[in-house]
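**Student:** Model the structure of this input:
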Amino acid sequence: MIPNIDTVEPHSSLLTEYLAEVKKLSTELSVLDLACGSGRNGLYLASNDISVTFADRNKMSLDKISDTSVNSVPSGKTELWQVDFEDENTSPLSDKCFSAVIVYRYLHRPLFESIKTSIQPGGLVIYETFTTEHPQFGRPKNPNFLLKHNELLQQFSGWEVLHYFEGIVSKGEGQGSQAIAQIVARKP
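**Tutor:** Below is the predicted model:
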């Protein structure tokens, strides 16, 4: 059975809140769902008639996204890109341009500059991942994968910050908590 978009883990509420902004930007260039995993966030955008490039190193994840999108999103709205963003011998974003880049639950600090460069002027970054407060709730615990206090604000200084949050949130009823930081920012 091919999964339906409704059976995929729910998308981020930030995407619902900023859907109109993303839709206005994505008329010519696609949105990059960087390190997309299950594709839950990009699939939400694609189901709203936004072109999305799903990028991940895991081919099985990309295959599942392909199977899901066949029945759930308008034709021609998805592109799959198998890429390892952590390969030190490449710079995969160097010749790319996107209307927006979304990043969830992923942190590889050497990518920040490439992410910023790959977004068109006036484009958006929507970034959310765990902070150094998170290990009290579970994995990840490695500081290489955890944002420091105000790190996203510092990385995107000089950009117009539309939303910023850093703190502890509930994962849902009976599911515990998590410590996250979120930013939505527009490139000058």
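
**Student:** When you work out contacts or count neighbours from here on, use the C-alpha atoms and nothing else.
**Tutor:** Noted.

**Student:** Distance check, the residue most central in space within the chain against S12.
**Tutor:** Centroid check for the chain by Cα atoms, centre = their mean gives V103 as the closest residue, at 2.3 Å. Applying Cα to Cα, to the nearest Å, the value for V103 to S12 is 11 Å.

**Student:** and what of E128?
**Tutor:** From E128 across to S12, the span is 9 Å (Cα to Cα).

**Student:** now do I65
**Tutor:** The separation that I65 has from S12, given Cα to Cα, amounts to 17 Å.

**Student:** Looking at the two, which has the bigger crowd around it?
**Tutor:** Set side by side, I65 and S12 show more neighbours around I65, with 25 against 14, by other Cα atoms under 10 Å.

**Student:** I'd like the structure of this one too, to check against the first:
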Amino acid sequence: MPVTDRDRWDARYRGGIPQQRPCATLTAHLHLLPARGRALDLACGLGANARVLAAAGLDTEAWDVSPVAIGRLQALAAAEGLRITATACDLLETPPAPQSFDVIVVAYFFERALLPALAAALRPGGLLFYETFTQRSAHGPSNPDWKLADNELPSALPGLRLRYYRDEQDAGDPALGLRGIAGYIGQRPA
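**Tutor:** Here you go, the predicted structure:
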């Protein structure tokens, strides 16, 4: 029987992946979040981004393929007094419904086929925060198909208005900055 993504991630989370940090693209731009609304942390892992969204007062959902990660997130959210609806699901089989979220955050998960569904899932004025590895990164997945090409997100999401993009590639001092990681914020027109 082949090993599935769920099996691999469950094994990693059972092995004790430490508590994760929220992505820099979100934490540096909290001022862009709406005062209220519905938010989704997609491929949430232990829900670091979901916990930031819930603490900001948004009705927050967190989805991940790993039931083990979802169980750990539920325990963390309860300990922090945060209301988060956490769900184990296959994100490719069950993408978010059109116009269902005001904010979507995706960190360190990349699937090109899912990008149109993410843009469509935003309500008018909704924001997509995305942070993941680029193909120049020495970290992250070994499969280059799961890493961003140069300036890929802005061109792959043409229906969204670009609010922020950072991809330093190999400019300047390679020992400084966020190397091999791209950050993006796009907004669905109102």
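
**Student:** Kindly provide the TM-score of these chains.
**Tutor:** TM-score for the superposed pair, counting by TM-score structural alignment, normalised by the length of the first structure: 0.79. Supporting figures: 167 aligned residues with a Cα RMSD of 2.3 Å.

**Student:** Now the residue nearest to the centre of the first structure: closest residue in space, sequence neighbours ignored.
**Tutor:** Counting by Cα to Cα, 6 or more residues apart in numbering, Y127 is the residue found nearest to V103 of the first structure once chain neighbours are left out, at 4.7 Å.

**Student:** does that neighbour count as helix, strand or coil?
**Tutor:** Following DSSP: H, G, I helix; E, B strand; the rest coil, Y127 of the first structure is assigned to strand.

**Student:** what do we get in the second structure for it?
**Tutor:** Aligned counterpart of Y127 of the first structure in the second structure: Y130 (TM-score structural alignment).

**Student:** Also D49 of the first structure?
**Tutor:** Alignment note (TM-score structural alignment): D49 of the first structure maps to G57 of the second structure.

**Student:** so how much does the helix or strand hosting V101 of the first structure differ from the second structure once superposed?
**Tutor:** Assigned by DSSP states H and E, V101 of the first structure belongs to strand 98-104. Comparison of strand 98-104 of the first structure with the second structure after fitting gives an average deviation of 0.6 Å (mean Cα distance after the TM-score superposition for the first structure).

**Student:** Check the mean deviation of the next helix or strand after that strand from the second structure.
**Tutor:** Next along the chain after strand 98-104 of the first structure, taking DSSP H and E as the criterion, comes helix 112-118. Superposing on the second structure and averaging over aligned pairs (mean Cα distance after the TM-score superposition for the first structure), helix 112-118 of the first structure comes out at 0.6 Å.

**Student:** Show where helix 112-118 of the first structure falls in the second structure, residue numbers please.
**Tutor:** Counting by TM-score structural alignment, helix 112-118 of the first structure pairs with residues 115-121 of the second structure.

**Student:** any residues touching that stretch, and which ones?
**Tutor:** With contacts defined as Cα atoms under 8 Å, 6 or more residues apart in numbering, stretch 115-121 of the second structure is touched by 95-101, 104, 128, 156-157, 159-160, 188.

**Student:** Adding secondary structure and distance to E111 of the second structure, write those out as CSV.
**Tutor:** Converted to CSV, the contacts of stretch 115-121 of the second structure look like this (DSSP: H, G, I helix; E, B strand; the rest coil; distance: Cα to Cα, whole Å):
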residue, secondary structure, distance to E111 of the second structure
P95, coil, 11
P96, coil, 14
A97, coil, 17
P98, coil, 18
Q99, coil, 20
S100, coil, 20
F101, strand, 19
I104, strand, 15
L128, strand, 15
A156, helix, 12
L157, coil, 13
G159, coil, 18
L160, coil, 18
R188, coil, 20
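
**Student:** Of those residues, keep whichever come out buried.
**Tutor:** Buried members of those, scored by 16 or more other Cα atoms under 10 Å, are P95, P96, Q99, S100, F101, I104, L128, L157, L160, R188.

**Student:** Cheers, nothing more for now.
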